[in-house]
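Enquirer: whatever this is, show me its structure:
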Amino acid sequence: MDELKARLIGQAAEVGFAACRICRPGDVPEAAARLAAFLEAGHHGQMGWMAERTHWRGNPAALWPEARSVIMLAENYGPEHDPRAVLAERDRAAISVYAQNRDYHDVVKKKLKRLGRWLIDAAARDAGPGAGAPEIKVFVDTAPVMEKPLGQAAGLGWQGKHTNLVSRELGSWFFLGAIFTTLELPVDRAERDHCGSCRACLDACPTAAFPAPYRLDARRCISYLTIEHHGPVDEELRGLLGNRIYGCDDCLAACPWNKFAERASEVKYHAREDLLSPPLAELAALDDAGFRERFSGSPIKRIGRDRFVRNVLYAIGNSGQAELRAVAQRLCEDADETVRDAARWAVARLGGL
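Expert: The predicted structure is shown next:
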């Protein structure tokens, strides 16, 4: 199996993955307790799906008992620009790096399936005629799989103080994909923590979403608030969103390990010109059809026009730009109640200018 693993790593690179490592499904024994503590504290907010199927989420071995190995893949999406630069452009929108082009779920899943098919064929050829082919299942962020603990167990990186995976080779800018297989492949050594005394990611968070190092309260996280949270955002937090309308890169961008990061080789992750720093006024004018057309194929599309425009209005309220007051005023009678609330808040914020 050592020779097959070496060929697998080479094929993963050919498919386009930045790194490939392997662990066992049972190599994350601490995951269940950590998940339980996160849920018990209510830190998942409205993400009720995290409390479902916890027997699988906390124990990958239970998800598919026949699996013997988990192949963890890293997909680099490193930006060529500083994602924090747009935060100073108050009349423009800040969109998280990962959402500035195609939906990574689609891109990564295609690569996982391609690599998985190769593995099945290669293992079958090695086994010879009459031998049964191995089975695989591929996962990318849409199943009850805790990819980050598995990524650390496989040696791709370690979960930093911001709870995301950090790599000494890739920094913070990479997606995770997993291939579960019935093949028993040689495993890699788990990565250890290299954060040391650094707390750059914690100090960079605009909303103080980390109650302690290695602990995230999603209810205060801008990525959660702009993507997962339904309805109005607490007024205490609206002013802290700045012009971030979809996700937040602050804690990732602050990590010193990004000095080793490189720009994504996959062109589908290169930022679209119209999503680098789009004007807030332009985005606020989108109706449902316009929203769907502009964000076709983008992960942004899944939150829908109303939640998106809600976020844009919070950014307008935070802009300090008097000329944007009229933009918000036009949405004060929008069909959606949350959009109306956000518009009136923005108008009030800009009223004294």
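
Enquirer: switch to C-alpha atoms for all contacts and neighbour counts from now on
Expert: Will do.

Enquirer: what about stretch 248-255, how long is it end to end?
Expert: Start-to-end span of stretch 248-255 (Cα to Cα, to the nearest Å) is 14 Å.

Enquirer: wait, residue 108 sits on residue 177?
Expert: Yes - with contact defined as Cα atoms under 8 Å, residue 108 counts as touching residue 177 (6.9 Å).

Enquirer: so where do the strands sit in the protein?
Expert: Secondary structure of the chain, counting by DSSP state E: strands at 19-23, 69-76, 94-95, 136-139, 158-159, 165-166, 174-181, 244-246.

Enquirer: including mean neighbour count and distance to residue 29, could those strands go into TSV?
Expert: Formatted as TSV, the strands of the chain follow (neighbours: other Cα atoms under 10 Å; distance: least, Cα to Cα, whole Å):
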stretch	mean neighbour count	distance to residue 29
strand 19-23	25	12
strand 69-76	26	15
strand 94-95	27	36
strand 136-139	18	20
strand 158-159	24	15
strand 165-166	26	18
strand 174-181	24	17
strand 244-246	27	33
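
Enquirer: another sequence for comparison is provided below:
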Amino acid sequence: MTAPAINYQDLTEKIKLWGRELGFSQVGISDVNLVDHEPALARWLANNYHGNMDYMARHGLMRARAKELVEGTLNVISVRMDYLPTDAKFARTLKNRQHAYISRYALGRDYHKLMRKRLKQLGERIKQHCQNFNYRPFVDSAPILERPLAEKAGLGWVGKHSLLINKQAGSWFFLGELLVDIPLVVDKKVENACGSCVACIKICPTQAIVEPYVVDARRCISYLTIELREAIPEQFRPLIGNRIYGCDDCQLICPWNKFAKLGSEDDFKPRQQLDDISLLTLFAWDEASFLRKTQGSPIRRIGFQCWQRNIAVALGNADFSATIVTALLEKLPASEPMVAEHIEWALAQQRLKQQALADDKNLRLTARLIRSVEKGMPRDA
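Expert: Purely as a prediction, here's the structure:
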């Protein structure tokens, strides 16, 4: 007996329902044709905007060719999962220079494993309805242009900061993909609604958005604090502020994020009080503490040395504090050369601030003395 023909329209609707049951906020489907994105990708790589992320150049234009990545791929199922915490403490943390700011996506459990597991479950559910079916789940684990694919799948549009924006949900969400070899019904691409707004370009502390839709990773704080494994260029250190892991500024300023949806996954809730913790508390961690406290967190991937490097920069940017100077001096002798360089820079910044405070105090004392003398002088003097 031959298997009954598959109603792919009906299956497409079921896939979206199953995806929502698995906790995905939205599910969309696209074809694999990204040929229109190849020239921009080639220019981005030619300009070395990928920095030290060699894997970006290694795969080249394959990132726009999903069929070359997984033979037989006909469609891509793109999913989004919201992660915004209930009390994100954005402004409060960024304004408190003595506290650490960590990109809000990294406060809880690493999303890669969670989403990949859910995508695999979705693939297995589809397999129960198809006699011949192959799939591959990806969450930042394949050389594919996930945002253009998600855009084609109707999940949102790529904003001028290069992130995906959804008109009803902002941009605080993760993306994942399931490459499949069945002919599903594709969704319509969403119209770009950025208009003339350039708020994300203007707000970027390091001016990393060099033109609309183009980010020079070498200037981006997320790249500098997460991807870069070497010394952070001195020109960017003062601009990093207290951001020790990633940066959310371009999302914070985006007007569409007034519609952002709160995440519903408990695993994405802040751990280890990372949403409200002092720089000195984190700087006091030894390597064993770092590994233990970041278990299951995306932060662990940068390693202890880069963690200390980032915190040292933030301490240099903090208001002058004798306690900070003491902590930096105590760490310096046993630090690796790269970390030591950043500690020495931080110490120099703290000393400059200490001197500025002393100068300001002297100026105020001098001004007070002059006013006192002037009060005692005869009126016709």
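
Enquirer: TM-score for the pair, please.
Expert: Superposed pair, TM-score by TM-score structural alignment, normalised by the length of the first structure: 0.95. Supporting alignment: 344 aligned residues with a Cα RMSD of 1.2 Å.

Enquirer: now the common contact residues for residue 108 and residue 177 of the first structure.
Expert: Shared contacts of residue 108 of the first structure and residue 177, defined by Cα atoms under 8 Å, 6 or more residues apart in numbering, are found at 75, 140.

Enquirer: to residue 287 of the first structure, which of the strands of the first structure lies closest?
Expert: Taking Cα to Cα, strand 244-246 is the member of the strands of the first structure nearest to residue 287 of the first structure, at 16.4 Å.

Enquirer: how much does the closest one stray from the second structure?
Expert: Following superposition, strand 244-246 of the first structure is found to deviate from the second structure by 0.2 Å on average (mean Cα distance after the TM-score superposition for the first structure).

Enquirer: ok now that strand, how far from the chain's centre?
Expert: 14 Å (Cα atoms, centre = their mean, to the nearest Å).

Enquirer: how about residues contacting that strand?
Expert: For strand 244-246 of the first structure, contacts defined as Cα under 8 Å, 6+ apart pick out 87, 93-96, 222-223, 226-227, 300, 308, 311-312, 315.

Enquirer: what does residue 94 of the first structure align to in the second structure?
Expert: Counting by TM-score structural alignment, residue 94 of the first structure corresponds to residue 101 in the second structure.

Enquirer: with adjacent residues omitted, what lies nearest to that match?
Expert: residue 243 (4.6 Å; Cα to Cα, 6 or more residues apart in numbering).

Enquirer: residue boundaries of the helices in the stretch 201-350 of the first structure?
Expert: Applying DSSP state H, counting those that start in this stretch to the stretch 201-350 of the first structure gives helices spanning 222-223, 235-238, 250-253, 273-276, 280-284, 288-294, 304-317, 325-329, 337-350.

Enquirer: where does the shortest one end up in the second structure?
Expert: Pointing back at helix 222-223 of the first structure there. Under TM-score structural alignment, helix 222-223 of the first structure corresponds to residues 221-222 of the second structure.

Enquirer: pipe the contacts of strand 244-246 of the first structure into a markdown table and attach distance to residue 113 of the first structure per row.
Expert: A markdown table is the format used below for the contacts of strand 244-246 of the first structure (distance: Cα to Cα, whole Å):
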| residue | distance to residue 113 of the first structure |
| --- | --- |
| 87 | 37 |
| 93 | 35 |
| 94 | 32 |
| 95 | 29 |
| 96 | 26 |
| 222 | 32 |
| 223 | 28 |
| 226 | 31 |
| 227 | 27 |
| 300 | 24 |
| 308 | 32 |
| 311 | 35 |
| 312 | 36 |
| 315 | 39 |
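
Enquirer: now list the buried members of these.
Expert: Buried members of the contacts of strand 244-246 of the first structure, scored by 16 or more other Cα atoms under 10 Å, are 87, 93-96, 222-223, 226-227, 300, 308, 311-312, 315.

Enquirer: quick one on the thing from earlier: let me know the distance separating the match of residue 94 of the first structure from residue 23 of the second structure.
Expert: 28 Å.

Enquirer: can you check residue 362 of the second structure too?
Expert: The gap separating residue 362 of the second structure from residue 23 of the second structure is 61 Å, by Cα to Cα.

Enquirer: tell me which of those two has more neighbours.
Expert: residue 23 (16 against 12; other Cα atoms under 10 Å).

Enquirer: what's the counterpart of that one in the first structure?
Expert: With TM-score structural alignment as the criterion, residue 23 of the second structure lines up with residue 16 in the first structure.

Enquirer: count of neighbours near the residue mapped onto residue 43 of the second structure from the first structure?
Expert: Alignment note: residue 43 of the second structure maps to residue 37 in the first structure; criterion TM-score structural alignment. Look at residue 37 of the first structure: counted by other Cα under 10 Å, it has 11 neighbours.

Enquirer: what separation is there between residue 37 of the first structure and residue 31 of the first structure?
Expert: 10 Å.

Enquirer: do the same with residue 69 of the first structure
Expert: For residue 69 of the first structure, the distance to residue 31 of the first structure (Cα to Cα) stands at 17 Å.

Enquirer: and for residue 236 of the first structure?
Expert: According to Cα to Cα, residue 236 of the first structure stands 32 Å off from residue 31 of the first structure.

Enquirer: more neighbours: which of those two?
Expert: Neighbours per residue (other Cα under 10 Å) separate residue 236 of the first structure from residue 31, with residue 31 holding more: 18 against 8.

Enquirer: run through the residues that contact the more buried one.
Expert: 58-59, 146, 149.

Enquirer: and for residue 59 of the first structure?
Expert: Listed by Cα under 8 Å, 6+ apart, the contact partners of residue 59 of the first structure are 25-26, 28-29, 31-32.

Enquirer: what's the match for it in the second structure?
Expert: The alignment partner of residue 59 of the first structure in the second structure, by TM-score structural alignment, is residue 65.

Enquirer: check contacts around the counterpart of residue 5 of the first structure in the second structure.
Expert: Aligned counterpart of residue 5 of the first structure in the second structure: residue 12 (TM-score structural alignment). Residue 12 of the second structure is in contact with 184-185, counting by Cα under 8 Å, 6+ apart.

Enquirer: how much space between residue 12 of the second structure and residue 29 of the second structure?
Expert: With distances taken as Cα to Cα, residue 12 of the second structure is found 8 Å from residue 29 of the second structure.

Enquirer: so what sits against both of the two?
Expert: With Cα under 8 Å, 6+ apart, residue 12 of the second structure and residue 29 have common neighbours 184-185.

Enquirer: which residues touch the match of residue 23 of the second structure?
Expert: Applying Cα under 8 Å, 6+ apart to residue 16 of the first structure gives the contacts 75, 111, 265-266.
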